[in-house]
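Participant: Give the three-dimensional model of this entry:
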Amino acid sequence: MNVLQTKSLTKRFGKVMALDGVNMEVKEGEVYGFIGPNGAGKSTTIRILLGVLKATSGEARIFGKDAWKDAVEIHKRLAYVPGDVNLWPNLTGGEVIDLFVKLRGAGDHSRREELMERFDFDPSKKCRAYSKGNRQKVALISALSSEADLYIFDEPTSGLDPLMERVFQECVQEAKAQGKSVILSSHILSEVERLCDQVGIIRQGKIIESGSLKELRHLTRTSISVETKEPITALEEVKGVYHIEEKEQALSFQVNTEDLDQVIKYISQFGLVKLESAPPTLEDLFMGHYETSSSFRERNGGES
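Facilitator: Presented below is the predicted three-dimensional model:
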């Protein structure tokens, strides 16, 4: 069952096409990773899903309802955490959390206390005294204390230290185990790789790749380091081999995943002494789409 679906979603700002036919599907109990550089259209998409922006054309539906027309009803079952949290400076963190939870109409007080302990959060300080990381904790604790069916996290761990990032990841895994759905927009690729069932890569307002990590692995290369009894000859002529480097006694290179079998057969005839391989990562996949794109370099400093 689809909790969220967009069809041919577009958004124009004057002559600028911010989104160009974005299609997304998020199922019940699924964590969807939404990745791309600044300026790619991630935050614009999220604002449309939240009912803050109206799409120029196309459709965005959450829980079967229209994201723009039925935003109030949708928000009763949705929790959102932005990447840059602004709070009331004269209220304490605890007061803000209580306010957010009460606005939703339902919340578990014991869950709130548990989360404050897990995130090592002091609720007694005024918000003006909080660091960026502590402001982020206020938003995360508020969202995770709520009874939501869909969580939308836009760069949620911005400002958090690695230990708190791990706590957040545990909370997402717990929400998934309870059948909740999550959209995670993040530039921390290891976080997306660890948590997400499905991934959508957006570039210049278009989803250029989407699917499970397993389905997208064919687009990545495996890193190989090998030592052999005899020097390997003509490796550069073997199909699917790239970036060959000599490192002391070893030879390192990258191999297209679909050519891995033939490459291993080829190098084994030189007498394998040592063979190490590193599996392809989401970062390999992500960079493969951008490393040769001048538009990526030009747009990387912009706003999403």
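Participant: use CA for all of it now, contacts and neighbours both
Facilitator: Noted.
Participant: so residue 200 makes contact with residue 211?
Facilitator: Yes. With contacts counted by CA atoms under 8 Å, residue 200 reaches residue 211, the gap being 6.7 Å.
Participant: Which residue of those two possesses the greater neighbour count?
Facilitator: Between residue 200 and residue 211, counting by other CA atoms under 10 Å, residue 200 is the more crowded of the two (22 against 16).
Participant: Proceed likewise with the subsequent sequence, for comparison:
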Amino acid sequence: MSVIEVKDVNKMFGAFRALNELSMEVNQGEIYGFIGPNGAGKSTTIRILLGMLKPTSGSVSLFGRDAWKDAVDIHRRCAYVPGDVHVWPNLTGGEVIDLFLKMNGEFSTKKRDEWIERFQFDPSKKCRSYSKGNRQKIALISAFASEADLFIFDEPTSGLDPLMEQVFQQGVKEIRNAGKTVLLSSHILSEVEKLCDRVAIIRHGEIIEDGTIQELRHLTRMNIIVETKQPFKSIEAINGIHELRKEGSVVSFEVDTEYMDEVISYISSYGIIRLESKPPTLEHLFMRHYEQKGNKEEQS
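Facilitator: Alright, predicted model coming up:
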């Protein structure tokens, strides 16, 4: 069953086309990743889903209802967390959480208190004294403690430390296990890889790829830098090796994660002096894969 359906949506701001024939579908009970570089159209899409913007053309529905005409009713079933939370400075964190929850209807104080404890949040302080991370916790606690059916997270872990990011990730998994739906917009590829069932990649207002993480395996390539006692003979012949570069005794390349064991076994036989590995950043992903792809399309 589809919770979100976006069909052939265009959005113009004057002469500027922010979204171009964008289509996407999010099913009930799944975590759907929505990624792309800054300015790609992620926030515009989310504002249209929330009924904050009207599409120039195309159709958008949530729970089978029109996102623009039925926005008020749809909001009762949604929880939204933006990447930069602004709250009332003279209210306490607890008062703001209760206000957000009451706006969505009935809520459980037990569930609210549980999430306050899990996020290690002090609800007694005035909001003006909170850091960005604590303001983010207000919105996250309000979302997780709600009875929403659809959760829309737009860079939700901005300002959170790694421990609180883990609390967030566990909360998202619990939402899915309860049969509810999540749309997650994030620039943290590792977060998307851990959580999402499917991913859509947006570039210049268009969905250029979508599928499962396994189907989009180039997202999970690791960047490897290695220096060995003896030079490699034919590492390029090994499956899963991409973007091979050599500078003296130092070799750098990208490797598909499913071939990591084979690659490490191979380079170990040459005597490792130094080995570094790190996941690709979203910026690097778009520079390496999508900008190159875009340039080829423009030249053809």
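Participant: Got a TM-score for the two of them?
Facilitator: For this chain pair, the superposition-based TM-score is 0.83 by TM-score structural alignment, normalised by the length of the second structure; 288 aligned residues with a CA RMSD of 3.5 Å.
Participant: before we move on, back to that, residues bridging contact with residue 200 and residue 211 of the first structure, i.e. touching both?
Facilitator: Overlap of the contact sets of residue 200 of the first structure and residue 211 (by CA atoms under 8 Å, 6 or more residues apart in numbering) is empty.
Participant: Now do the strands in the second structure.
Facilitator: With strands called from DSSP state E, the second structure shows them at 2-13, 16-27, 31-35, 57-62, 65-66, 78-81, 150-154, 181-185, 198-203, 206-211, 222-228, 241-247, 250-255, 272-278.
Participant: Reformat these as TSV; add distance to residue 116 of the second structure.
Facilitator: Formatted as TSV, these follow (distance: least, CA to CA, whole Å):
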stretch	distance to residue 116 of the second structure
strand 2-13	29
strand 16-27	29
strand 31-35	23
strand 57-62	29
strand 65-66	33
strand 78-81	16
strand 150-154	18
strand 181-185	21
strand 198-203	30
strand 206-211	35
strand 222-228	36
strand 241-247	45
strand 250-255	41
strand 272-278	33
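Participant: mind checking which of those strands is nearest residue 126 of the second structure?
Facilitator: Closest to residue 126 of the second structure of the strands of the second structure is strand 78-81 (CA to CA; 20.1 Å).
Participant: Contacts for the closest one next, please.
Facilitator: Applying CA under 8 Å, 6+ apart, the set of residues contacting strand 78-81 of the second structure from outside is 139, 140, 143, 146, 148, 149, 150, 151, 152, 153, 154, 156.
Participant: Recalculate using a threshold of 6 Å.
Facilitator: 139, 143, 148, 150, 151, 152, 153 (CA atoms under 6 Å, 6 or more residues apart in numbering).
Participant: now do stretch 142-160 of the first structure
Facilitator: Contacts with stretch 142-160 of the first structure, where a contact means CA under 6 Å, 6+ apart, come from 77-83, 97, 107, 111-112, 132-133, 165, 180-186.
Participant: what do you get if the cut-off is 7 Å, keeping everything else the same?
Facilitator: 77-83, 97, 100-101, 106-108, 111-112, 132-133, 165, 180-186 (CA atoms under 7 Å, 6 or more residues apart in numbering).
Participant: next one: stretch 106-120 of the second structure
Facilitator: 101, 137, 141, 145, 146, 147, 164, 167.
Participant: angle of the lengthiest helix in the first structure against strand 150-154?
Facilitator: When the first structure is parsed with DSSP state H, its longest helix is helix 162-177. Taking axes from the mean of the first three to the mean of the last three CA atoms, to 10 degrees, one finds that helix 162-177 of the first structure is oriented at 150 degrees with respect to strand 150-154.
Participant: Next, the buried residues of helix 162-177 of the first structure.
Facilitator: For helix 162-177 of the first structure, the neighbour count (16 or more other CA atoms under 10 Å) marks 164, 165, 168, 169, 171, 172, 173, 175, 176 as buried.
Participant: Run through the residues that contact the residue nearest to the last one when sequence neighbours are not counted.
Facilitator: Translated: residue 176 of the first structure. Leaving aside its sequence neighbours, residue 176 of the first structure sits nearest to residue 29 (CA to CA, 6 or more residues apart in numbering; 5.2 Å). Neighbour list for residue 29 of the first structure: 176, 179, 180, 181 [criterion: CA under 7 Å, 6+ apart].
Participant: Mind putting those into JSON lines with distance to residue 61 of the first structure?
Facilitator: Formatted as JSON lines, the contacts of residue 29 of the first structure follow (distance: CA to CA, whole Å):
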{"residue": "176", "distance to residue 61 of the first structure": "20"}
{"residue": "179", "distance to residue 61 of the first structure": "19"}
{"residue": "180", "distance to residue 61 of the first structure": "17"}
{"residue": "181", "distance to residue 61 of the first structure": "14"}
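Participant: These, buried ones only, as a ChimeraX selection?
Facilitator: Selection of buried members from these for ChimeraX, criterion 16+ other CA under 10 Å:
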select :176,180,181
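Participant: Of the contacts of residue 29 of the first structure, just say which sits nearest to residue 290 of the first structure.
Facilitator: For the contacts of residue 29 of the first structure, the nearest to residue 290 of the first structure is residue 181 (28.7 Å; CA to CA).
Participant: dump the residue contacts of that closest one.
Facilitator: 27, 28, 29, 30, 31, 149, 150, 151.
Participant: From residue 76 of the first structure, how far out is it?
Facilitator: 15 Å (CA to CA, to the nearest Å).
Participant: what's the mean deviation for the longest helix of the first structure versus the second structure?
Facilitator: By mean CA distance after the TM-score superposition for the first structure, the fitted helix 162-177 of the first structure averages 0.8 Å away from its aligned residues in the second structure.
Participant: List of residues touching that helix?
Facilitator: Under the contact criterion CA under 7 Å, 6+ apart, helix 162-177 of the first structure has outside partners 29, 30, 118, 119, 157.
Participant: Report how many residues lie close to the last one.
Facilitator: If I follow you right, that is residue 157 of the first structure. If we define neighbours as other CA under 10 Å, then residue 157 of the first structure has 26 of them.
Participant: Could you do residue 13 of the first structure as well?
Facilitator: Neighbourhood size, residue 13 of the first structure [other CA under 10 Å]: 9.
Participant: what's the distance between the residue nearest to residue 176 of the first structure and residue 177 of the first structure?
Facilitator: 7 Å.
Participant: Residue 126 of the second structure against residue 90, yeah?
Facilitator: Yes. If you go by CA atoms under 7 Å, residue 126 of the second structure and residue 90 touch, sitting 5.8 Å apart.
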